[in-house]
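Visitor: Predicted model and sequence below, questions to follow.
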Amino acid sequence: MTALATATSCCPNVSVEPAAAVLGRAAVPVVDLSSPGSAGAVASACGRLGFFKAVNHGIPVGLVEKLEAEALAFFSLPQNDKLLTSGAPLGYGHRKIGPNGDVGMLEFLMLSIGSNSVTTSALPTVLCYMLAEYMSRVQKVALRVLELMAEGLGMSDTNVFSRMVQRDGSDVLLRVNHYPVAMRQPAGGGRGAVGFGEHTDPQIIAVLRSNSASGLQIALRDGSWVPVEPDPESFFVNVGDSMQVLTNGRYRSVRHRVVVEAGEWARARLSMIYFGAPAPSERIAPVPELIGKGEASRYRSFTWREYKAAAYKSRLADRRLDGFQLDAQGSPDDET
């Protein structure tokens, strides 16, 4: 999911099939991050789906489980206590996704990595400690994946992507989403409800971990939706819009959503998502090395500040990259 999310029309009243009825479980590529040949597997998955499951990532399961317990304890606090940590866009949020009318069946915490955000000072001490430890660990996983993404494309500088989220001022976020059962309103008498509407992530990369409650779905290129089997011991990697631009379309950002079940057997879903983006002033454009002979740049150059502003002005389900595409002659494409 995205820090700057969008909804299928992002409306809880959209009719949604129960998760199990949407095609069947996705054949999600699995990449062993400890394997010597993982760069090729990463490149294949990012080019085909823009999404994969990462195993052998090096983050202790115990750490993640402790953070999950502390996060659930926070979300169980009285609403007034949770609101003490709000400070849009960072801090605690409830249902509202962005400033343009999109809503979801969730509450969340949004934190900036490396900032001295005042919102964190109001969080319980143990939760703050666990969040800081998790942020440090998941950032290392993200950097490793970004290096593999570059290596898989045969790039001479395999740190070209990872540097963008390490520089001073990089816009790196951690979002903790909680989908409580009590908040769910099934549409049309069915069991499925839109917890977080369809969108792509505007950043370079997103790294997600969830508990064992299902809900995540990804869109295939033909527009069909497939549920992703949850795996609390693994991480899921999303290619973001900015990475699609940097690779001139060789990697594709993945459209995804959360459809939660309502009813007797429903369980609360908790997910933690790392978002990696460059500093606001850094320019994003196709890397020259990835523009093949006879090819043209598919996207115009822009700063992360510019694209982030465009994302905040749009609805969740909008196809934001359309406004930054170029035609074959390198001019804005009138068809978009």
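Guide: Noted; the coordinates are in hand. If you're wondering where the values come from, they're calculated on a predicted model, not measured in any experiment.

Visitor: all contacts plus neighbour counts: C-alpha atoms, from now on.
Guide: OK.

Visitor: In three-state terms, label residue 47 for me.
Guide: helix (DSSP: H, G, I helix; E, B strand; the rest coil).

Visitor: For it, which non-adjacent residue is closest in space?
Guide: residue 251 (4.4 Å; Cα to Cα, 6 or more residues apart in numbering).

Visitor: Surely that neighbour and residue 242 touch.
Guide: No - contact criterion Cα atoms under 8 Å: residue 251 and residue 242 do not qualify, at 10.0 Å.

Visitor: where do the strands sit along the stretch 151-300 of the chain?
Guide: 171-179, 192-199, 205-210, 216-219, 225-227, 235-239, 256-261, 269-277, 283-284 (DSSP state E, counting those that start in this stretch).

Visitor: residue contacts, the closest residue to residue 225 other than its chain neighbours?
Guide: Excluding its sequence neighbours, the residue lying closest to residue 225 (Cα to Cα, 6+ apart) is residue 219, at 4.5 Å. By Cα atoms under 8 Å, 6 or more residues apart in numbering, residue 219 lies in contact with 225-226, 254-256.

Visitor: same check, this time on residue 307
Guide: residue 202.

Visitor: Residue 87: neighbouring residues, count only.
Guide: When neighbours are defined as other Cα atoms under 10 Å, residue 87 has 14 of them.

Visitor: Distance check, it against residue 47.
Guide: The gap separating residue 87 from residue 47 is 37 Å, by Cα to Cα, to the nearest Å.

Visitor: Surely residue 315 and residue 97 touch.
Guide: No - Residue 315 lies out of contact with residue 97 (Cα under 8 Å); the separation is 9.3 Å.

Visitor: So between those two, which is more surrounded?
Guide: Ranked by neighbour count (other Cα under 10 Å), residue 315 and residue 97 place residue 97 first, with 28 against 25.

Visitor: correct me, but the more buried one touches residue 104?
Guide: Yes - here residue 97 lies in contact with residue 104, judged by Cα under 8 Å, at a distance of 6.7 Å.

Visitor: Quick check: nearest residue in space to residue 290, chain neighbours excluded?
Guide: Nearest one to residue 290, counting by Cα to Cα, 6+ apart, is residue 247 at 6.0 Å.

Visitor: so who does that neighbour touch?
Guide: 286-287, 290.

Visitor: how far away is it from residue 199?
Guide: From residue 247 over to residue 199 the distance is 20 Å, taken as Cα to Cα.

Visitor: Also residue 291?
Guide: 27 Å.

Visitor: Put this next to the first one:
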Amino acid sequence: MNWNSLRDEVFKAFQEYGCFEVMFDKVKPRALHEEMKEIFNFPLEFKMSKSSTMFGYLGQNPALPLYERLTIQDVLSHGVAKKFANLFWPDGNPIVCDMVLSYSKQLSMLEKTIRRMVMEILGVEKYIEEQNESSNYVLIFNKYRKPTRDESGIGLAPHTDKNILTILFQIQVNGLQIQRDNGQWVDVEFSPNSFLVLVGDVFKAWTNGRLHAPIHRLLMSEKDEERFSIGFFTFPKEGYLVNVPKDPVDEDHPLLYNPFDGIKHIQFYKSEVGQRAGHDSLKAYCGV
């Protein structure tokens, strides 16, 4: 398939489903996962001492009892991977640092390629450099344990991602579901070594609603083994004002969103007002 045909397919998938599956063999997520899995097996007290919403360990949340995660914020910035490794391995871990950096660099190139495809379709290629320079990358390792008989199987409640794009790799156990427009939940069946690319609220807004940000959730059952996944997230830099270009706006597509700070939208979403707005938090925050 040539570039133009592939570009069209990507755009159509984002419009209809808000996501698509891609095969990408330039990284080794399973090898990286095996290295990072060691951290989840560390004593709870030690993990909790490294707890942070932006950097390090997060878990033991009563609202999400099945869920734990390790976060590397701004993963491609100089020294960040080393700083993360030093949190959990006092003598450092050069192997993990190299694997984290290699994985993140390759996925950042894939992400930029996908964004370029969308921007070419919309005729806004002139913003590509600005988009790249105003973005940060976050790497998150997720773990979900199976529920006990008395627990809910909800690993993550229904939500849309609050970022630009997400590239997700799932390790063995399924459980991710996407909600269609008719309210039906559809299981995501990952092919071996494939990635799922999802549109986030920020990219939906920047394209003036031309793309669909899918509502998704994670379910676990008593029969499941532990589930692991690796998420690569693109966010706008703090303080950057997301502004819908003039090109996607016309008589058939009137302006839907006022300029907004993507990070402040996340803070709004976590507020009482934002929680009441639910999946419409972006519209409540900056809708025209």
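Guide: Here it is on my side, so go on. Just so it is clear, the structure is predicted and the values come from calculations on it, not from any experiment.

Visitor: the more surrounded of residue 291 and residue 199 of the first structure?
Guide: residue 199 (28 against 17).

Visitor: that older thread, of the contacts of residue 219 of the first structure, which stay in contact in the second structure?
Guide: Among those, the contacts conserved in the second structure (both residues aligned by TM-score structural alignment, their matches' Cα atoms under 8 Å) are 225-226, 254-256.

Visitor: and the longest helix anywhere in the first structure with strand 171-179, angle?
Guide: In the first structure, taking DSSP state H as the definition, the longest helix is helix 125-152. Calculated by axes from the mean of the first three to the mean of the last three Cα atoms, to 10 degrees, helix 125-152 of the first structure forms an angle of 120 degrees with strand 171-179.

Visitor: What residue in the first structure is paired with residue 17 of the second structure?
Guide: In the first structure, residue 17 of the second structure lines up with residue 49, judged by TM-score structural alignment.

Visitor: try residue 71 of the second structure
Guide: Correspondence of residue 71 of the second structure to the first structure, assessed by TM-score structural alignment: residue 110.

Visitor: Could you do residue 109 of the second structure as well?
Guide: Using TM-score structural alignment, residue 109 of the second structure pairs with residue 140 in the first structure.

Visitor: what about the longest strand belonging to the first structure, distance to the chain center?
Guide: Taking DSSP state E as the criterion, the first structure has its longest strand at strand 102-112. Relative to its parent chain, strand 102-112 of the first structure has a centroid offset of 12 Å by Cα atoms, centre = their mean, to the nearest Å.

Visitor: Check which helices and strands it sits against.
Guide: strand 90-97, strand 171-179, strand 192-199 (3 or more Cα pairs under 8 Å, 6 or more residues apart in numbering; DSSP states H and E).

Visitor: Apply 10 Å and report the result again.
Guide: helix 61-75, strand 86-87, strand 90-97, helix 125-152, strand 171-179, strand 192-199, strand 256-261, strand 269-277 (3 or more Cα pairs under 10 Å, 6 or more residues apart in numbering; DSSP states H and E).

Visitor: For burial, what's the neighbour tally of residue 224 of the second structure?
Guide: Neighbour tally, residue 224 of the second structure, other Cα under 10 Å: 15.

Visitor: Which residue, neighbours along the chain excluded, lies closest to it?
Guide: Residue 224 of the second structure sits nearest to residue 146 (Cα to Cα, 6+ apart), 5.9 Å away.

Visitor: right, and that neighbour touches residue 218 too?
Guide: No - with contact defined as Cα atoms under 10 Å, residue 146 of the second structure does not reach residue 218; the gap is 11.6 Å.

Visitor: who touches the match of residue 109 of the second structure in this structure?
Guide: Listed by Cα atoms under 10 Å, 6 or more residues apart in numbering, the contact partners of residue 140 of the first structure are 57-59, 146, 162.

Visitor: I'd like the distance between it and residue 266 of the first structure.
Guide: 34 Å.

Visitor: which residue lines up with residue 210 of the first structure in the second structure?
Guide: Per TM-score structural alignment, residue 210 of the first structure is aligned with residue 170.

Visitor: so how far is residue 125 of the second structure from its match?
Guide: For residue 170 of the second structure relative to residue 125 of the second structure (Cα to Cα), the value is 32 Å.

Visitor: For these two, indicate the residue with more neighbours.
Guide: Legend: neighbour count by other Cα under 10 Å for residue 170 of the second structure and residue 125, higher for residue 170 (24 against 16).

Visitor: Residue 76 of the first structure maps to what in the second structure?
Guide: Under the alignment (TM-score structural alignment), residue 76 of the first structure pairs with residue 41 of the second structure.

Visitor: Neighbours of its match, how many?
Guide: 9.

Visitor: likewise residue 107 of the second structure?
Guide: 19.

Visitor: Contact partners for it?
Guide: Contacts of residue 107 of the second structure by Cα under 10 Å, 6+ apart are 24, 26-27, 101, 113, 137, 167, 232-233.

Visitor: Got a PyMOL select line for the buried ones in those residues?
Guide: To isolate the buried ones among the contacts of residue 107 of the second structure in PyMOL, judged by 16 or more other Cα atoms under 10 Å, type:
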select buried, resi 27+101+137+167+232+233
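
Visitor: now, which of the contacts of residue 107 of the second structure sits nearest residue 10 of the second structure?
Guide: The closest of the contacts of residue 107 of the second structure to residue 10 of the second structure turns out to be residue 113 (Cα to Cα; 10.8 Å).

Visitor: so residue 187 of the second structure touches residue 173, yeah?
Guide: No - with contact defined as Cα under 10 Å, residue 187 of the second structure does not count as touching residue 173 (11.9 Å).

Visitor: List the contacts of the spatially most central residue of the second structure.
Guide: The second structure has residue 166 as the residue nearest its centroid, 3.3 Å off, counting by Cα atoms, centre = their mean. Listed by Cα under 10 Å, 6+ apart, the contact partners of residue 166 of the second structure are 19, 111, 137-139, 195-200, 231-235.

Visitor: rerun that using 6 Å as the cut-off
Guide: By Cα atoms under 6 Å, 6 or more residues apart in numbering, the contact list for residue 166 of the second structure reads 197-198, 232-233.
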